[in-house]
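Q: Structural data only, the sequence is not supplied:
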């Protein structure tokens, strides 16, 4: 069972897409992630982008914890329907879905600069594709000047290839899951 951990919608269950096409972030990892984000005051009032959204659990957790807006990007039609149902179920008025590939969504002119980007690509997304997505975030100017980007990967995956302009701040391991934290500027504190 996947659920919202904290905030306005805390405890509410989330639907998950059928089949094995998505891999929801575990409650344990989401709790650790959002604890780290909240200790940095990175969620409240932030504009958040959830790439490869799946069920929308990461973006909807941010919405529950006070994000100003959340854009959930997903290409799978079944998952898009699940995300829309989850948005309605948790009452996330500031959340919206962008249907289509992450690459197509980012390869357009942004209307908003995002403060926090959460990227949880399927494990079969190769490193070159992930590097291209990270590059699009910068070259298409999707990020605010002090944006935080968090990438979730398998512990067996190599470190993402970060484009110039994103500085890695931390790597946190949770069993088979690794969270990589990077900023568009070098912060003076650790996660």
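A: Yes, it's here. Here the structure is a predicted model, which means the values were calculated and not measured.

Q: CA atoms for contacts and neighbours, from now on please.
A: Noted.

Q: does residue 160 really touch residue 132, like I thought?
A: No: using C-alpha atoms under 8 Å, residue 160 makes no contact with residue 132, being 10.4 Å away.

Q: of those two, who's got more company?
A: Each of residue 160 and residue 132 has its neighbours counted (other C-alpha atoms under 10 Å); residue 160 has more, 17 against 14.

Q: any idea how far the more buried one lies from residue 72?
A: Going from residue 160 to residue 72 by C-alpha to C-alpha, to the nearest Å gives 21 Å.

Q: Report the buried residues of stretch 112-131.
A: By 16 or more other C-alpha atoms under 10 Å, the buried positions in stretch 112-131 come out as 113, 114, 115, 116, 117, 118, 119, 120, 121, 122, 130.

Q: list the contacts for the first one?
A: Just to be clear, that refers to residue 113. Residue 113 sits next to 47, 141, 142, 143, 144 when contact means C-alpha atoms under 8 Å, 6 or more residues apart in numbering.

Q: A further structure is provided below for comparison with the first:
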């Protein structure tokens, strides 16, 4: 994987093969950050990266100037790798080793962007539970955005907080907001 833009641009990061991860592809990550770039100033963001795996998304935020990043993963190897890589990059990424559902239950922090990349084989109910926990616990700041990466086979279109979806091959990003306006829902190939 490589960092797309910012102060670490073109830096390649090689994760150990033994980590149980499926990093977001460079193409999908670039498209995601192009969308976010049109919405936010990265320096101002407070970011939560759930199921952070290799830290791929956290490094991209850090490279673009985000200083307040929390990465949560249940796997000790993933957390260790993120800590080691963050130290090398001199990126201040706060890591938490925790089950994501337990973290969401207990967290009272507020975020501008919450990125979620759970295992693609998750049942639909688990995807929905994550989205519901974020909104029920009021974890997004005003104008905040929850972004869920998932397989194109996972159908999240009926959630009331869904505002937009974008497909990239077999991957899809679903964007959720506090807005009640779902009339303008767009699915783009």
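A: Everything's here; your move. Worth saying up front: this structure is predicted, and the values here are computed from it rather than measured.

Q: quick one: TM-score?
A: The TM-score (TM-score structural alignment, normalised by the length of the second structure) is 0.88; 185 aligned residues with a C-alpha RMSD of 2.2 Å.

Q: and whichever residue in the second structure pairs up with residue 148 of the first structure, helix, strand or coil?
A: In the second structure, the residue matched to residue 148 of the first structure (TM-score structural alignment) is residue 145. For residue 145 of the second structure, the assignment made with DSSP: H, G, I helix; E, B strand; the rest coil gives strand.

Q: need the contact list for residue 145 of the second structure.
A: Going by C-alpha under 8 Å, 6+ apart, residue 145 of the second structure touches 112, 113, 114, 175, 176, 177.

Q: returning to that earlier point: restricted to helices, list the contacts of residue 113 of the first structure.
A: Using DSSP state H, no member of the contacts of residue 113 of the first structure sits in helices.

Q: between the residues you listed, which is closest to residue 29 of the first structure?
A: Nearest to residue 29 of the first structure, judged by C-alpha to C-alpha, of the contacts of residue 113 of the first structure is residue 47 at 21.3 Å.

Q: what's the spacing between that closest one and residue 112 of the first structure?
A: Residue 47 of the first structure is 8 Å from residue 112 of the first structure, by C-alpha to C-alpha.

Q: ok, back up a step: CSV for the buried residues of stretch 112-131 of the first structure, including secondary structure and distance to residue 153 of the first structure?
A: Output for those, formatted as CSV (DSSP: H, G, I helix; E, B strand; the rest coil; distance: C-alpha to C-alpha, whole Å):
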residue, secondary structure, distance to residue 153 of the first structure
113, coil, 24
114, strand, 21
115, strand, 21
116, strand, 17
117, strand, 14
118, strand, 11
119, strand, 9
120, coil, 7
121, coil, 7
122, coil, 8
130, helix, 10
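
Q: and the two most separated of these?
A: For these, with distances taken as C-alpha to C-alpha, the pair at the greatest spread is 113 and 122 (24.6 Å).
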